[in-house]
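>>> Prediction below, plus the sequence it came from.
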Amino acid sequence: MPAKSKDSRPGGRSARVRAAVHQATVDLVQEIGTEKVTIPAVARRAGVNPSSVYRRWGTTTALLADVAAHRQDEGAPKLLGDLRKDLEQAALWTLTDLSRPGGVAFFRAEIAPDVDERRAGLRECLERVSTRFHAALEAAARRGEATPPLEQVLDHVVAPLYFRVVFSIPETDEDYARGLVTQLYNRG
């Protein structure tokens, strides 16, 4: 019988260690800021040996990227059955995800060149963000509603949100996110 990899045990020690390390990372980012998070501090908080964290993730940036990739779907909104409301919810969730403590740092780590040599992280990040909006578009199409192309939603809703949050542009709030969806509707 072939040996299982350490990641193939969804309920095993590996999964528990990963969950503890992820939670420790999020907690430390919220408490002290991303720039002060270190692997030894995360290991201490998670109750694991630092060598385990170094072996699995290698760098703090790689750890932050892994946390970002796995926390994207936490609290994702349920579809309401109305495209405009569903797009607004997805926009608000995107804004909340980016704006929470460490949100931009997690995003930057996920697409950092030293972690993302083949640009897979960037593609995965785009895919996850797109999925949020694509689900609303598909559901609306099944209901017979006219829907804009996903690319148009990405260009007119998602891109401005990321741009404004990443560059800390003031007044990027829920009203702004809703307004992007309204502008998308007014274009069509």
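Right, received. Where do you want to start?
>>> For the rest of this, base every contact and every neighbour count on C-alpha atoms.
Will do.
>>> ok, now which ones touch the most centrally placed residue in the chain?
The residue at the geometric middle of the chain, judged as the C-alpha nearest the mean C-alpha position with CA atoms, centre = their mean, is Q72 (3.5 Å). Under the criterion of CA atoms under 8 Å, 6 or more residues apart in numbering, the contact partners of Q72 comprise 97, 128.
>>> Now the biggest helix by length in the chain: buried residues?
Among the elements of type helix in the chain, defined by DSSP state H, the one spanning the most residues is helix 120-142. For helix 120-142, the neighbour count (16 or more other CA atoms under 10 Å) marks 121-122, 125, 129-130, 132-137, 139-140 as buried.
>>> Neighbours of D97, how many?
The number of residues packed around D97, counting by other CA atoms under 10 Å, is 22.
>>> put this beside the first:
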Amino acid sequence: MSREMMRQGGRSARIQREVHAATRALLEEMDRGSVTVPMIAERAGVTPSTIYRRWGDLSQLLADVAVERLRPISDPDDTGSTTGDIEAFVLQYAEEMSSPVGRALLRDVIANGEDISCPSKCCRYTSDHLETISARAVTRGEPPLDVPELVDRLIAPICYHILFADRDVSPDYCRTLLDAVDLASPVAARAAG
């Protein structure tokens, strides 16, 4: 996430909050390509060197801001069934990520190919949600879900099509992905492919 280790709380946390807020505000006010580190620094009340020291460059700062915006604020919906939970999660994920804001956030997260910490955090958020759904399945007496397999078969194709804009990730498309996954058995889900 950052080039230097940031202390939790205190001045470092305040600076991070202010820089993130300034970045978000500028991105809402103007085209992304017009936003610069000096503009963000001025809005946040810090020097540009503070931003460069903590984030390295603009793309890394944008990725960090995007990751923070993508951080889940609640657990996935509990519909009462594992199939319902997965469907609700996948449909909501596709809708949010395919929105103009979601597309921009995904692109920001992966823009700096040298540092994989931001994409790794986003992947972790998604996996954590799927793990929560899997834990619910076990509580219901169902087999645990193969989370890496679900990421490969549901989330990866959705992200691919969003990033390359070659297909609409409509609810109908998402349901075709869901239909190809047998949630009743992790082994069956692997074999179905």
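Received it, and whenever you're ready, just let me know what you need. Because the structure is predicted, anything quoted here is derived from the model rather than measured.
>>> quick one: D116 of structure 1 from E124 of structure 1, how far?
Here the distance between D116 of structure 1 and E124 of structure 1 works out to 10 Å (CA to CA, to the nearest Å).
>>> How far off centre is stretch 130-140 of structure 2?
Using CA atoms, centre = their mean, to the nearest Å, the distance from the centre of stretch 130-140 of structure 2 to the centre of the chain it belongs to is 20 Å.
>>> what stretch of structure 1 does that stretch fall on?
Under TM-score structural alignment, stretch 130-140 of structure 2 corresponds to residues 133-143 of structure 1.
>>> got a list of contacts for the matching stretch?
The set of residues external to stretch 133-143 of structure 1 that reach it, using CA under 8 Å, 6+ apart, is 79, 81-83, 86-87, 90, 146-148, 150, 153.
>>> Under a three-state scheme, what state does L62 of structure 2 occupy?
Following DSSP: H, G, I helix; E, B strand; the rest coil, the label given to L62 of structure 2 is helix.
>>> What's the match for it in structure 1?
For L62 of structure 2, the residue aligned by TM-score structural alignment is L64.
>>> neighbours around that match, how many?
Look at L64 of structure 1: counted by other CA under 10 Å, it has 26 neighbours.
>>> got the contact list for the corresponding residue of structure 1 for S170 of structure 2?
In structure 1, the position corresponding to S170 of structure 2 is occupied by D173, as judged by TM-score structural alignment. Counting by CA under 8 Å, 6+ apart, D173 of structure 1 touches L95.
>>> Verify the contact between A111 of structure 2 and L61 for me.
No: contact status for A111 of structure 2 versus L61: not in contact, 10.6 Å apart, counting by CA atoms under 8 Å.
>>> between these two, which one's more packed in?
When A111 of structure 2 is set against L61 and neighbours are counted by other CA under 10 Å, the residue ahead is L61, at 24 against 17.
>>> measure the more buried one to S34 of structure 2 for me?
For L61 of structure 2, the distance to S34 of structure 2 - CA to CA - is 15 Å.
>>> Same check on A135 of structure 2?
To S34 of structure 2, A135 of structure 2 is 45 Å away according to CA to CA.
>>> And the helices in structure 2?
Under DSSP H, structure 2 gives helices at 10-29, 37-44, 48-55, 58-70, 82-98, 100-111, 117-139, 147-150, 156-164, 171-179, 186-191.
>>> follow-up on the earlier one: run the angle between the longest helix of structure 1 and helix 103-110 for me.
On the basis of axes from the mean of the first three to the mean of the last three CA atoms, to 10 degrees, helix 120-142 of structure 1 is oriented at 120 degrees to helix 103-110.
>>> And for D168 of structure 2, the neighbour number?
With other CA under 10 Å as criterion, D168 of structure 2 counts 14.
>>> Ok, E28 of structure 2 next?
E28 of structure 2 has 10 neighbours, counted by other CA under 10 Å.
>>> And it, what's its match in structure 1?
In structure 1, the residue equivalent to E28 of structure 2 is Q30, according to TM-score structural alignment.
>>> average gap between the longest helix of structure 1 and structure 2?
Superposing on structure 2 and averaging over aligned pairs (mean CA distance after the TM-score superposition for structure 1), helix 120-142 of structure 1 comes out at 2.2 Å.
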